[in-house]
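Engineer: sequence unavailable; structure follows:
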């Protein structure tokens, strides 16, 4: 790991504020990054104070007119080069993600690959920032609409995907002509600094001014500054529903725009017509991948009564085979939770399940002993519950899987939809009618609805996000790029007269 830290120029004390290749002085508090893998301190970051934050925003303001004047395909070419930089650094960055966050090495590599993929998507997008033309009711007139960049895009990202979600936002924002100020999770600051160094090198090689890519590492106050900052027209925030509600209220109070990707409480419906072996793979990976710390983690299995016992037995058998340990060891399936606070939330949730009457069929607990010195390793567990339990309605960022029995598909869909969140959902069935009902407007109310795949592992080509308390935002693919731009309707009169719309007469 020491070689990787040296590779990204990560010393014992690192500046947490950057406008590109420049790293700014700050008197903010020191943030210590400790790995949940072994509990060791990786490095320390000097967080942003208000003066350093304002300096970064000022740099972004100065860079914006220059950046937006560069033709979009040229901006796309620069993003392509960032993708190449990520390809060259995939192994080192993937290992750093795995070590600082605690996800498996394969997932660390996968997260960097996701960044590379969004770069490729953004390159193509840079030549497709299209508008529309429409016919005018007035003779000799032409109407069309086009999109322009917004300005500064503030990005607040979470620890569980410490770099990928930033790239979803920044790569699209950059090809759209925006500049970005990134406030990463204070729990994973070093991966953010590594990404900043990769992008800054590419921007400098292309004579891009400082300020197009800014990094502001800080605690909650840095996010609050950004949310309230009228210089930041769009704030994209990923995290808990509680955090998102706070950001949304502050941004709306100044009539700014917010793009929210918040909590999930995702379910897989397993029907009597499901391929149970295939369903098992989707359910187990969805429930224990990233130690249950994905917003798309499978938290509930809604299982038809006719296959309930058989599938429960398969789950119990599969959980006995899970290997928990160092995520950099690719033989292990499950790594640690992010920190001790997450462990406390996991234990509290287990007690809440028991208090409400839930029955555990696979018991949980904290692991100790050799290899578990950080105290962040926990056992994935399974409980039989009722959907209305208060704890089941809540998103717990931990590997706790809830089993719920159903008898009719209408009932299953109602259970699936019967939570405050609406991010990801899935149905396992070989019956066409069941699949189509699930995808119809009488089916899943989530932003993502899958058939015969699990709830996690979204591809960048589709718009990512959800409804209800998930926030309603969309990131990554499809037409998510429109969130980073302002729409403008244009009417051109090429006639010799000035007729008014709606046939209004105004003669004098």
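Structural biologist: Noted; the coordinates are in hand. Everything numeric here is computed off the predicted structure, so don't read it as measured data.

Engineer: from here on, contacts and neighbour counts on C-alpha atoms
Structural biologist: Noted.

Engineer: distance of the spatially most central residue of the chain from residue 112?
Structural biologist: Centroid-nearest residue in the chain: residue 165, 4.4 Å away (criterion: Cα atoms, centre = their mean). Distance, residue 165 to residue 112, by Cα to Cα, to the nearest Å: 10 Å.

Engineer: which positions within stretch 188-208 qualify as buried?
Structural biologist: Buried residues in stretch 188-208, counted by 16 or more other Cα atoms under 10 Å: 188-200, 202-203, 208.

Engineer: please disregard the earlier target; I meant stretch 296-308.
Structural biologist: Buried-residue list, stretch 296-308, by 16+ other Cα under 10 Å: 296-305, 307-308.

Engineer: okay, pairing it with this:
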């Protein structure tokens, strides 16, 4: 696969890059190892100062890097700016809180004595160079939510970014360099997927994190498992969005539109399957379909655009196949379902789409729709809603709309997902753990859970 910026709004190739040679990869791995040997001994104060500086630079750069992201993968430019500022917030959060999150932990005095120790504590120490294999859909955010905690913990990062966002990938390396990080603390590796195995098997690379497709996750996990190296995986989702009779249906329908088409529908945590109680189904359907129809599809650099193009021609073709299969099997298209006529000769656009009468035999019922396509289900009660919500191989997040505390408790207990969001759409925040269950992966990012994923949790026992 070429390493190039191809504008998905018009198919124009803007920049191309040569992949790193084996010799350059070796040089960078050696550099990462040397950088870790010294960086691991820095103080939290020093690390925080560097990360705060990186945050300041990114905040100033936000308008420019937003346009780069938009031209590389097609997200509306306003959303791209918001992504950059979310990264700034997360950097500052970890700079402020990392020392507390990784402070030594002291067991109860009675337990220390029972162990035969005079003193004992738990210390969090960095692991070393960590390989991050990242996707194109949130080209800044996916990287920063790994890099900020990893760097604050004292690790160093090696980024293998998606091949269609090379400019963003190189920007990230330059950002940390300009912030004053020692050489080698964060490096971008412009490489194809075929080079990942050799890097992951290198003894200097101690762990890996991947956000991406299930096949990519399986590959990285199997290699890392063979090498007995730690991994964290986030592999996508097909998140349910359940609406029950006691909900504010108008608000639920309005939020549903945003929840489905955020990032042009190309978000792992976007709501994709809308499961609605029969008593409010028609009210929700009418409002939801109307909201999807009103969205403006067009040039992602236009501030008024709601939905830009899919990131690639293949991505649009994959989405079309799912929709076509559903229609051929008896599903009903309530809106959309095709390429916008006024943009037919430009880029990789697809209309915001709602599909009803979906059955378990259809591919769209089980496969992730990575684009602005929603499936709509009618259910009789909470039991059926939970059954449909869990009828997926994925388990990243879930949404519930209700005014009933009992229903909230029941859904939180029985939802097979890493997150349960009630009366609001799924979102990530640095203070809250993020990750999934089932084939959505394992491990957690963000919060104290995320920063500890790539730490050596060390018991220090001192005898009398």
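Structural biologist: Good, I have the coordinates. Keep in mind that this is a model prediction, so the values were computed, not measured.

Engineer: any idea what the TM-score is?
Structural biologist: Aligned and superposed, the two chains score 0.95 in TM-score terms (TM-score structural alignment, normalised by the length of the second structure); 458 aligned residues with a Cα RMSD of 1.6 Å.

Engineer: of the buried residues of stretch 296-308 of the first structure, which is the nearest to residue 50 of the first structure?
Structural biologist: residue 296 (34.1 Å; Cα to Cα).

Engineer: mind checking how far the equivalent of the closest one over in the second structure is from residue 407 of the second structure?
Structural biologist: Alignment note: residue 296 of the first structure maps to residue 269 in the second structure; criterion TM-score structural alignment. Look at residue 269 of the second structure and residue 407 of the second structure: by Cα to Cα, they are 22 Å apart.

Engineer: cool, and residue 32 of the second structure?
Structural biologist: Distance from residue 32 of the second structure to residue 407 of the second structure, by Cα to Cα: 50 Å.

Engineer: next, the residue nearest to the centre of the first structure: secondary structure please.
Structural biologist: helix (DSSP: H, G, I helix; E, B strand; the rest coil).

Engineer: report the contact partners of it.
Structural biologist: Residue 165 of the first structure makes contact with 157, 238, according to Cα atoms under 8 Å, 6 or more residues apart in numbering.

Engineer: that one -> the second structure?
Structural biologist: Residue 165 of the first structure maps onto residue 142 in the second structure, by TM-score structural alignment.

Engineer: okay, its match and residue 100 of the second structure: tell me how far apart.
Structural biologist: 24 Å.

Engineer: measure residue 50 of the first structure to residue 243 of the first structure for me?
Structural biologist: 20 Å.

Engineer: same thing with residue 192 of the first structure?
Structural biologist: Applying Cα to Cα to residue 192 of the first structure and residue 243 of the first structure gives a distance of 20 Å.

Engineer: again with residue 93 of the first structure
Structural biologist: For residue 93 of the first structure, the distance to residue 243 of the first structure - Cα to Cα - is 28 Å.

Engineer: out of the two, which sits in the busier spot?
Structural biologist: residue 93 (25 against 16; other Cα atoms under 10 Å).

Engineer: I'd say the more buried one and residue 194 touch.
Structural biologist: Yes: counting by Cα atoms under 8 Å, residue 194 is a contact partner of residue 93 of the first structure at 7.4 Å.

Engineer: now the helices for the stretch 401-508 of the first structure?
Structural biologist: 409-417, 432-439 (DSSP state H, counting those that start in this stretch).
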